[in-house]
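A.B. asks: Sharing a model that was predicted from the sequence below.
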Amino acid sequence: MDELTGRRVYGADHDDPDPGPRPGRAYRELVAGPLDGLLLDVTGWDDHRLREVAALPTEIGSHGPGGHALYGARPGDSRRWDWHGDTP
């Protein structure tokens, strides 16, 4: 958890006084793209879901409000999820 301290969790409100990771939760680091550096809370996700590409809603991707950024597990390093592009 120490390596995640000070990091912002995807979906945390911008005015949240503590937008970082919580003890007992599982996270993946989002790499590249519009959500680069954020942590995704994957607590409770099963193995199948963790292998799929996730479409994460974001207003800062190439499609603006209503768009999604696509992220999936990096081969050989499932703790990091790489950006696969944006979709409406």
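C.D. replies: Everything's here; your move. Residues are numbered from 1 along each chain as shown.
A.B. asks: For the rest of this, base every contact and every neighbour count on C-alpha atoms.
C.D. replies: Will do.
A.B. asks: Grab the most central residue of the protein for me.
C.D. replies: Residue closest to the mean C-alpha point of the chain, counted by Cα atoms, centre = their mean, is L40 at 3.3 Å.
A.B. asks: Comparison target below:
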Amino acid sequence: MDELPRRVYGAFADDPTPRRGHVYRELFGGPLDGLLVDVTGWTETERATGAALRTDIGQYGPGGRAVYAPRLEDARVWEWQDDAC
């Protein structure tokens, strides 16, 4: 069975696939589970911190955020921490 292409958080619906030459982190758990977030151009400090990403499907609905932070054992994967408003 062929694997479906990965989708990028915040990408346009007409082409949500990863772009060559970009750097991504995989989101694990929470409302954005399975998506990739494009961290191209982020500083090492920003990448090491994680992010609070807007989402309408989290605990707080439209305008809410899902908080993700790098895994200790593999910083390429960001694990869901909590939802925030």
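C.D. replies: Ah, there it is. A quick note: this is a predicted structure, and the numbers were derived from the prediction, not measured.
A.B. asks: Translate the residue nearest to the centre of structure 1 into the numbering of structure 2.
C.D. replies: Aligned counterpart of L40 of structure 1 in structure 2: V37 (TM-score structural alignment).
A.B. asks: Kindly report the same for P21 of structure 1.
C.D. replies: When structure 2 is aligned by TM-score structural alignment, P21 of structure 1 is paired with P18.
A.B. asks: before we move on, what about W83 of structure 1?
C.D. replies: Counting by TM-score structural alignment, W83 of structure 1 corresponds to W80 in structure 2.
A.B. asks: Contacts only, for its match.
C.D. replies: W80 of structure 2 is in contact with L27, F28, G29, G30, A66, V67, Y68, A69, counting by Cα atoms under 8 Å, 6 or more residues apart in numbering.
A.B. asks: same thing but at 10 Å, please
C.D. replies: 27-33, 50-52, 66-71 (Cα atoms under 10 Å, 6 or more residues apart in numbering).
A.B. asks: for P16 of structure 2, same thing?
C.D. replies: P5, R6, R7, V8, Y9, G10, L35, L36.
A.B. asks: surely the last one meets P18?
C.D. replies: Yes. With contacts defined as Cα atoms under 10 Å, L36 of structure 2 counts as touching P18 at a distance of 8.0 Å.
A.B. asks: Show me which of these two is the more surrounded one.
C.D. replies: Ranked by neighbour count (other Cα atoms under 10 Å), L36 of structure 2 and P18 place L36 first, with 24 against 18.
A.B. asks: Which parts of structure 1 are helices?
C.D. replies: Applying DSSP state H to structure 1 gives helices spanning 47-51.
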